[in-house]
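Peer 1: Build me a model:
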Amino acid sequence: MKDLVKRLPLNLLPLLIGVVAFFIVVGPRALNPQNIAWLGNGDPATHYLGWAFFRQSPWSFPVGLNPSYGLELGNGIIFSDSNPLLAFLFKPFASLLPMPFQYFGLWFLACFVLQAWFAWKLLGLVSSHVGVRAVGTALFVFAPPMIMRMPFHLSLGGHFLVLASLYLGLHPNLRRRRLAWGALLAAAALIHAYFLAMVAVIWLADLTAGYFRKKLTLQSAAIELIGLFALVSFCCWQAGYFSVGSGAVSDGFGMYAMNLLSLIDPGQWSYVLKDLPGVQGFGDGEGFVFLGLGLVTLGICAVVGLLQGKTGFRQRLGRQPLLFLALAGLTLFSLSNHVAMGSFEFTYPLPPAVISIANVFRASGRMFWPVYYAIIFTILFLVIRANTPRTAVCLMSLALLIQVLDTHAGWEGVRKQLMVAPAAKWASPMVDPFWESAAARYKNVRWIVPQNLSPHWMAVADFAGAHGLATNAVYLGRMDTVNWIKSEQETARQMASGKYDADSLYLLDERALLQAVTNVDTQSDLFTRIDGFTVLAPGWKRCSTCLQATPQVNPLELIPSLDSGQKTVFAYGSQGRAMLAWGWSDSELWGTWSEGPEAVVMFRVPAPVHSLRLEATAFLPPGHAGQSIVISINGMPALNTRLEQADGNIIDVPITHEMQQRVSSQGVLRLQFQFADAVTPKQFGIGQDARILALGLKSLTVN
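Peer 2: Take a look at the predicted model:
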């Protein structure tokens, strides 16, 4: 008991370091559980909204299912990155918690405190000197990759999990190892999949090393392997990892990799060092692992100590061959098969099956974090062992001062984002009285066409969550691809028939508007524009309790109109995209590819049209001579043509008198394409693109 009392101040020291660092970098406002102002954009918004829906949902099994946030697109709390561990802890008290309530500020505080605690424990394997451990702990806490993550990917601030795994892996006489590793693996699984992968690699290396060192028998190693694998699988199941089926596999491996110069590239996190050209390109932010000027300076001192040959470093390294191999493997994965050193890049091929597996963790640059902290630990080890404690403290203190002051260039921006003026709600464009009346009538708010990260998803999801409604207007890390396709098909059938679910309020994007507009039941359904949203409210006109002050508009008036002589382009961000009804891929900088055997463009014309001129490209990979195209106007055949050159195609479509009359009577011009020779790039060995391509539409001119 006396020893415990004596050690208490010593054990409180790293916790104090973590708390002080938290208030320096983050500030106090994030700790206010009702302050959600700093969560009102991008990734933090979906982290918070996932929790806001989860707290209102009934208990389920698995516990982590969150069906109201995403509907058919996905229903696991893990895929809104809402930190399932804390969500599970707070949900039993949801009825007692205020509205709103966020736990992410507490999470940040825990991240700093636990980062300091495990850094303290890790340094305790090298030195018992209080000053050395304290200053070294502070250097670990001011690690730029951890702090940089906090305003964007909240759960990824938990770098203490990596330090904890290194501590367990390096501890020479770890007691209750199954309990320690089991708790760490379970926590990682319930916080973020990337941390689970990192911790699991180090655990497997430690488990294998324990067997070869005769510390574990084959039987005990097998029991630990099977037992902890079962534990992790159960945690993943409960967190909702398996709720999206094949949707867990994405793409982008190689795009979000680490650059070989990332350790010394400040990425605007230094006043002294300048950014290296070519390092922080698109996707390279995932590989941000800048050491900081203080640690770079201390690294020079560490190299000097190593050259003196009195540190015992080589002997220590020789005792951890499997851990070294695990870190080497993580390094190779973080670099991906698209290796970059500054602006110099090269790619080596990998089998498609390997790429598919790697795409589960496509942001491969993150996998360097265990190596990053192993490098910091190595620097501190060499400085401590090469010098007297007093000299080591002086060198490390100077490095800490440089680290804190120079990285202020980066963490100052983090603090500004997290210290915005507090607010208990976000500004919303949905201010018309209609919305409150609609919330009382419907159970769901559906964005069509269904998609992840739909336009205005944050405002729609915030409205739905505040009124206890389910929605598919969400932003998810992964979604159920099979159910998404089924949802698209069901939505297409609804728009074609004009029959919609009576319990759902529909908000239409530009393409959905063009597909639905000619089949609206104007006798029963409200179809109008409210606060910038295109709204379809089934059964609204026959609802005696619904607000009827909202004006009905002629659905056709919402379709874009083109004047004679007007040239419309279909590039990304252009107004022409609002005319692409269906059968089109996402727009690109040059224009838009057709996707599938048919495609339709729709628009209104205030005067008779005599012809249309199209500027187009054709998808003609080697061995594919031409693209045959049949063009119709409002169902009437207009032109058969064949494109035999890839670019520079001009297509003039004549509009007969009969066509003009049909356009006039129907109130809209439908330009319909049929593609007999559409093919996929994948068929011709051009990457993995499986889209069925034929025509690339660049512009349209009305004559």
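Peer 1: from here on, contacts and neighbour counts on C-alpha atoms
Peer 2: Will do.
Peer 1: The residue nearest to the spatial centre of the chain and Ala363, how far apart?
Peer 2: When C-alpha atoms, centre = their mean is applied to the chain, the residue found nearest the centroid is Gly477 (4.7 Å). Noted for Gly477: a distance of 12 Å to Ala363, by C-alpha to C-alpha, to the nearest Å.
Peer 1: How about Glu488?
Peer 2: Per C-alpha to C-alpha, Glu488 is found 28 Å from Ala363.
Peer 1: buried residues in whatever helix or strand Leu639 lives in?
Peer 2: In this assignment (DSSP states H and E), Leu639 forms part of strand 636-643. For strand 636-643, burial by neighbour count (16 or more other C-alpha atoms under 10 Å) applies to 636, 638-639, 643.
Peer 1: In contact with the closest residue to Gly292 other than its chain neighbours, which residues?
Peer 2: Nearest-residue entry for Gly292: Gln403, 5.8 Å, with adjacent residues in sequence omitted and distances by C-alpha to C-alpha, 6 or more residues apart in numbering. Residues counted as contacts of Gln403 (C-alpha atoms under 8 Å, 6 or more residues apart in numbering) are 139, 142, 292-295.
Peer 1: For Ala512, state which of those residues is nearest.
Peer 2: Ranked by distance to Ala512 (C-alpha to C-alpha), the contacts of Gln403 are led by Phe142 at 48.6 Å.
Peer 1: Just list the residues touching the closest one, thanks.
Peer 2: By C-alpha under 8 Å, 6+ apart, the contact set of Phe142 is 21, 403-404.
Peer 1: Please provide the structure for the following sequence as well, for comparison with the first:
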Amino acid sequence: MFEKRLTLTPSMNRIAVYTLSLVFGLFQALRCFPMALIRGQVPTYAQTGREDFIQHIIGQIYFLRQDWHWPLLVDQRLNVSPGTNIALTDSIPLETLLLKIVHPFFPDMLQGITLYLALCWTLQPVCAVFALRSLGEKRLLPALAAAIFAACFPTFLFRIGHAALCGQWILLLAIGLYFRGTRPGAGPGPVWLLALLNTLTLLIHPYLMVMTGAVLGAVPLTLLLRDRSWKTFVPAAMATAASGLGIVIIGSALGYWGGMSGGGYGFYSMNLASPFWPAHSSLFPSVPIQLAEATGGQYEGYQYLGAGVLLVLGMALLNRKGIALLIQLTKQHVGLFLACLALTAIAVSNRVYFLHIPVLLTHFTMPGAEQMRSSGRMFWPVAYVMMIGGIYILCRVWPKVWPLVLLAGITLQWQDTLGMRQGVQWVENTILTPPAPEDSESLALMKPFDKIEIHPRLECDSADSRYIMRFLYAAALQNASVNTMYTARLMPEAACHMSAEQPHPLDRQTLVILTGTSQRIHALSWSRLQHAQCGVMDKATFCVAADVPFPAGLSPALQAPVLPIGQEIVTAGPQFRNEEILESGWSAPEDWGVWSETPDPSLYLHLPAEVHRANLVLRMHSTPGTPQHVRVLLNGTQIAEWDVQPDEADYKADFPLTPETQSASLQLQISNPVRIGQDPRLLGIALLSLKVIGLD
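Peer 2: Okay, here's the model as predicted:
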């Protein structure tokens, strides 16, 4: 009787379910996100652990403050010449463009990332209701279950750190449009709406676009394989092709294509156990997360469905009627079934594990797979289809008990994700906390300068990216130009060029920030070659022009330690104690030694005052099968040349020292660096050890 009363009028039922889901979503959004952030206020400093969130905001701050220009999405003061495309900072270009239109009326709104997150939290349950009703289940309680399951979906909550990927309501909307577009007798309207949605999703995040593209492609497949009707297939295929063409054109015009991903396919994958393994569960807090993490990167494939959804799926498939209905639905939606299979195959990648058990390990890589390096995410639409399908089947095979099962499922899902929801709320409400004293000091130090240079650029060495984000964010707040940026993809025009890392004349508006293990040597170079003033604060060295007042709060820059004479220095990671020797162009030390990763790496040697001429002995080998001709230069003058072979050997060079500095910076020019396999580095010579012998 209760259900009948609630479904007397279809229009009243529709209004009720959408209103309740909207109110629930809005309540969740306002509970999680501070209103000040929703209105566009920015954090006062970059908090550790929130680097992706800060990355998105940086892109929007720069973009909103500059005039309209072409290329449309490029931040011209961010990584100046060539600039940075905000698509590469995951700054949600579609939203940012809309914000820029209204920005003259709301000049204090400097970021819309939190507004977008609030929108995602609001629309997630609404679109889940839309997807379930589109499949054919229109009763109130199932709709509310879908809304709560979607809002408490662990995969959705887990993505809070990566704002653009929280737009999973788009996937639910796409699934709903698929069901409407494949109904018998349906017109072309839903599939064309889905095609438009797919094209626009590129401007939110390419990963989401690939997922909605799979759902879009499922429409013509279903119409062809199920109905054998060219009359319905052709319009759907045309909509799919039009969307693909639109993506190519928009992506080309806005500079989406050509970025290098850095690899990772097969590493950032989904574990087969992940949908059922209760990682981050409040109901099972003692379950070890590591058991469903076989590669070290399968956190990107986190796919736990939640206890409530698993209960519904288990009950739905517990009897033969449920299995039979599942088979029937698979036949009715064969295109969606094939799309889900394809997305699952991409998600598990070519290195398939169940827990830590290898199921299939191959070297096969599908075309374009490296651009989907975090392939484990591709399971998201499959998970939502499972959730929607599970509710639909349950309500038909258990006519008497399904309300109790759904109520139990809602309770379980709510409790299971309690910790994750509280974590989201806590993180968002701590963003506006005042900066610590060290953060305030660095912000004050940077404020007088209009140009910020960070060396090494992140494009050359991203090991300190988390630390460097605080400087990038401070530069964004004061709208200062900066020479580097942390991006999701590296464009060729922004690639590392070691010549740009060398000291150059400084003007009064420029602040140089040196980070990393070799910052002391670089500070010496700036001081020696450009007469810059350098000092230390926290873990960085700051340099300014000679005619600029020395910034307050800086301690004198440390001198490089003197190298021992006649003692072999091993470059193997655990034993290496003289990182400043590797001045530039070297990779991180490994267990055996270190590779050069540019054609012109350099070594810095600081020797005792009594040494005026020295003999350098380098134990090296070249890349396998590729001898390397190496020229050795001191201050631009060649002092030696070697033919370095693949077999380990010693190579020697004599050089003088200048009495003023007792130091030498030796540049090695390597003839033919190569890439080996999937290694993105440009490898030339391997340095195992070195020894300096004083000659007089």
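Peer 1: re earlier: adding distance to Pro84 of the first structure, write the buried residues of strand 636-643 of the first structure out as JSON lines.
Peer 2: Shown next, in JSON lines, are these (distance: C-alpha to C-alpha, whole Å):
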{"residue": "Met636", "distance to Pro84 of the first structure": "56"}
{"residue": "Ala638", "distance to Pro84 of the first structure": "57"}
{"residue": "Leu639", "distance to Pro84 of the first structure": "57"}
{"residue": "Leu643", "distance to Pro84 of the first structure": "54"}
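Peer 1: between these, which is nearest Leu184 of the first structure?
Peer 2: Of these, the one sitting nearest to Leu184 of the first structure (C-alpha to C-alpha) turns out to be Leu643, at 60.7 Å.
Peer 1: Where does stretch 463-482 of the first structure end up in the second structure?
Peer 2: Stretch 463-482 of the first structure corresponds to residues 474-493 in the second structure, going by TM-score structural alignment.
Peer 1: can you pull the buried residues of that stretch?
Peer 2: Buried-residue list, stretch 474-493 of the second structure, by 16+ other C-alpha under 10 Å: 474-491.
Peer 1: All the strands of the stretch 301-450 of the second structure, residue numbers only.
Peer 2: Secondary structure of the stretch 301-450 of the second structure (DSSP state E, counting those that start in this stretch): strands at 351-354, 357-361.
Peer 1: Report all helices and strands that the last one contacts.
Peer 2: Right, the one you point to is strand 357-361 of the second structure. Taking 3 or more C-alpha pairs under 8 Å, 6 or more residues apart in numbering; DSSP states H and E as contact, the helices and strands that strand 357-361 of the second structure lies on are strand 351-354.
Peer 1: Tell me the residue in the second structure aligned with the residue nearest to Gly292 of the first structure.
Peer 2: Counting by TM-score structural alignment, Gln403 of the first structure lines up with Gln413 in the second structure.
Peer 1: From Phe379 of the second structure, how far off is that match?
Peer 2: 20 Å.
Peer 1: again with Arg489 of the second structure
Peer 2: Arg489 of the second structure is 22 Å from Phe379 of the second structure, by C-alpha to C-alpha.
Peer 1: dump the residue contacts of Leu443 of the second structure.
Peer 2: Contacts for Leu443 of the second structure (C-alpha under 8 Å, 6+ apart) come out as Ala474.
Peer 1: got it, and Trp257 of the second structure?
Peer 2: Each residue near Trp257 of the second structure by C-alpha under 8 Å, 6+ apart is listed here: Gly251.
Peer 1: likewise Ala242 of the second structure?
Peer 2: So Ala242 of the second structure contacts Ala195 (C-alpha under 8 Å, 6+ apart).
Peer 1: what are the ranges of the helices in the stretch 151-300 of the first structure?
Peer 2: Assigned by DSSP state H, counting those that start in this stretch, the helices in the stretch 151-300 of the first structure fall at 160-170, 177-189, 193-212, 218-239, 293-308.
Peer 1: just checking, what packs against the third one?
Peer 2: What it means is helix 193-212 of the first structure. Here helix 193-212 of the first structure touches helix 160-170, helix 177-189, helix 218-239, helix 321-335, going by 3+ C-alpha pairs under 8 Å, 6+ apart.
Peer 1: between that helix and helix 218-239, what angle do the directions make?
Peer 2: In terms of direction (axes from the mean of the first three to the mean of the last three C-alpha atoms, to 10 degrees), helix 193-212 of the first structure departs from helix 218-239 by 170 degrees.
Peer 1: Can you give me the buried ones in helix 193-212 of the first structure?
Peer 2: Residues of helix 193-212 of the first structure classed as buried by neighbour count (16+ other C-alpha under 10 Å): 193-211.
Peer 1: same check, this time on the last one
Peer 2: For helix 293-308 of the first structure, a neighbour-count test (16+ other C-alpha under 10 Å) marks 293-299, 301-302, 305-306 as buried.
Peer 1: Tell me how far the residue in the first structure that Glu428 of the second structure lines up against lies from Pro98 of the first structure.
Peer 2: Aligned counterpart of Glu428 of the second structure in the first structure: Leu418 (TM-score structural alignment). For Leu418 of the first structure, the distance to Pro98 of the first structure (C-alpha to C-alpha) stands at 21 Å.
Peer 1: Repeat that for Gly292 of the first structure.
Peer 2: Counting by C-alpha to C-alpha, the gap from Gly292 of the first structure to Pro98 of the first structure is 40 Å.
Peer 1: got it, and Leu293 of the first structure?
Peer 2: 43 Å.
Peer 1: Ok, Leu15 of the first structure next?
Peer 2: Per C-alpha to C-alpha, Leu15 of the first structure is found 28 Å from Pro98 of the first structure.
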